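# pasted the sequence and its predicted model underneath.
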Amino acid sequence: MHPQEVGATEWLANLSIGYVVLAAFVLTLVRLALVPSDGQFARSIAELAESLIIAAVLVFLIVRPFFVQAFYIPSESMEPTLMGHDAGYNPATNTDYPSSIHDHIFVNKLIYRLRDPRRGEIIVFRAEKKADTMGGGQNENVLIKRLIAIPGDTVEIKKAPDGQMRVFLNGRPLIEKVANPDGSCTGAPYCIKAPMDDPQPEQAHYAEGTPLHLGPNQLFVMGDNRNNSNDSRFWGTLPRNRVIGKAEVIFWPLSRIRIIH
């Protein structure tokens, strides 16, 4: 979840506290300056400034840090569950998209203060610098993936008896369904976009053909679009303390409104 083109939702989601405090300070000055005024227009502006101050404090200093935050999906790594692609041909996936779709989601930041993340949940987290494959390991990007394994689990990616590459969790193949041709998912809690290819061994260093046992506070995450996802197979386990929250709802576009599974 590291957008190439920043939209209004992403801009608001990442607006720093410093800017919020500065804006609240300016609005407070405006409100105080208009206190002596008797005109209807001045009173309306003063009331608007007061409302904006209250809204900014509630949203940016209380709601966003502790409860709910909006995020924008920029890439295809979680398709078909979360859509994030532009119109046109994408050579990486050999897909010609007729239109652009970028889901906007609400993330529950409170839930993991009350309990630990569970297998199968979609989580948003601050990835370590080693996960920054595009920027040469310089940045700590915010990413979104599905939680595959939790502390105490053993995860391995290998060929199943049917010849397909599969995720094995604690010695058993993970039950997953490939999405229908139209991208829909039926008869399963969630679907992956396509059967998983065998990653290049020089790139997939973790759990590829060798069991990986997760220690305390270690998580293993993967994208639902297994063949186009930068995840734990390539940069290892995710520390528990880097989890931001749980993806709960798609709220935009309107045609995509739904609970996230």
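Nice, thanks for sending it over.

# hey, let's count contacts and neighbours off CA atoms from now on
Will do.

# Thr154 and Asn227, how far apart?
To Asn227, Thr154 is 22 Å away according to C-alpha to C-alpha, to the nearest Å.

# nearest spatial neighbour of Tyr112, skipping sequence neighbours?
The shortest distance from Tyr112 to any residue other than its chain neighbours is 6.4 Å, reached at Gly245 (C-alpha to C-alpha, 6 or more residues apart in numbering).

# Lys145 now?
Counting by C-alpha to C-alpha, 6+ apart, Lys145 lies nearest to Gly223, which is 4.9 Å off, once chain neighbours are set aside.

# also this one, for the comparison:
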Amino acid sequence: MKNINSNYYRLLKIVIVVLLLFFIVDYYVLSVAIVEGDSMYPTINPSNRLLFVKLPYFKNNLKRGDMIIFEAPEELNRDELFVKRVIALEDDQYLIDEGVLFINNKEVTECYVCDEEYLCKDYPYTEGVVGKSTVFVLGDNRNNSNDSRRFCCVKKDKIIGKVLLRIWPLNEIKVFMNPTN
């Protein structure tokens, strides 16, 4: 009887440690996000599951092309997370002219952008310089994205994490470590 109780106790300790580790990793290191909109189409689709890293050092090591998850800007009055692509970094000059993107006066080739004809809309932030501790972000589906063209740059302290890979659906698993995919 003592042996059975000690086995249950040992199993209970293992389960508690595993659950504790899971919650620590989920809260501080890695997490999963479910995509609801199509602003990142064709790279990411609605209902895709994304694994993203939350470690704070990624905020200071972002590259153009990285996909990030961040809190919706306050001016949108929405309690949700956004996923967008980093287009310009601190001190970069950006310009979007008739659907063509320029960073520091150089045209940027974007192979990941939805290839629908660009609809010229009036956005308040299509030209400027990225401020200190912020990034300029855009969705890959430029005709259907609520992004920095509307709410300007994203503060780094609002960034939750960097997208590493799509884990669902299983037949579409993809690693996003290279900023150009």
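All right, it came through fine. Since we're looking at a predicted model, the values are computed, not measured.

# TM-score them against each other, please.
Once the chains are laid over each other, their TM-score by TM-score structural alignment, normalised by the length of structure 2 reads 0.86; 176 aligned residues with a C-alpha RMSD of 2.1 Å.

# what strand or helix carries the counterpart of the residue nearest to Tyr112 of structure 1 in structure 2?
With TM-score structural alignment as the criterion, Gly245 of structure 1 lines up with Gly161 in structure 2. Using DSSP states H and E, Gly161 of structure 2 sits within strand 159-168.

# that strand vs structure 1, average offset?
Following superposition, strand 159-168 of structure 2 is found to deviate from structure 1 by 1.1 Å on average (mean C-alpha distance after the TM-score superposition for structure 1).

# can you list contacts of stretch 106-125 of structure 1?
Contacts made with stretch 106-125 of structure 1 from outside it, assessed by C-alpha atoms under 8 Å, 6 or more residues apart in numbering, are listed as 65-71, 142-150, 242-251, 261.

# if we use 7 Å, what do you get?
Counting contacts by C-alpha atoms under 7 Å, 6 or more residues apart in numbering, the residues outside stretch 106-125 of structure 1 that touch it are 66-71, 142-150, 242-250.

# filter those residues down to the buried ones, PyMOL style.
The buried residues among the contacts of stretch 106-125 of structure 1 can be selected in PyMOL (16 or more other C-alpha atoms under 10 Å) with this line:
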select buried, resi 66+68+69+70+71+142+143+144+145+146+147+148+149+150+243+244+245+246+247+248+249+250
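
# which parts of the longest helix seen in structure 2 are buried?
Counting by DSSP state H, the longest helix found in structure 2 is helix 2-28. Of the residues in helix 2-28 of structure 2, none count as buried by neighbour count, 16+ other C-alpha under 10 Å.

# just to revisit the earlier point, okay, the residue nearest to Tyr112 of structure 1 and Pro74 of structure 1: tell me how far apart.
From Gly245 of structure 1 over to Pro74 of structure 1 the distance is 18 Å, taken as C-alpha to C-alpha.

# do the same with Asp224 of structure 1
Distance from Asp224 of structure 1 to Pro74 of structure 1, by C-alpha to C-alpha: 15 Å.

# which of those two has more neighbours?
Taking neighbours as other C-alpha atoms under 10 Å, Asp224 of structure 1 and Pro74 compare with Asp224 leading, 27 against 24.

# on the three-state scheme, the residue in structure 2 that that one lines up against is what?
In the superposition onto structure 2, Asp224 of structure 1 corresponds to Asp140 when matched by TM-score structural alignment. Secondary structure assignment for Asp140 of structure 2 (DSSP: H, G, I helix; E, B strand; the rest coil): coil.
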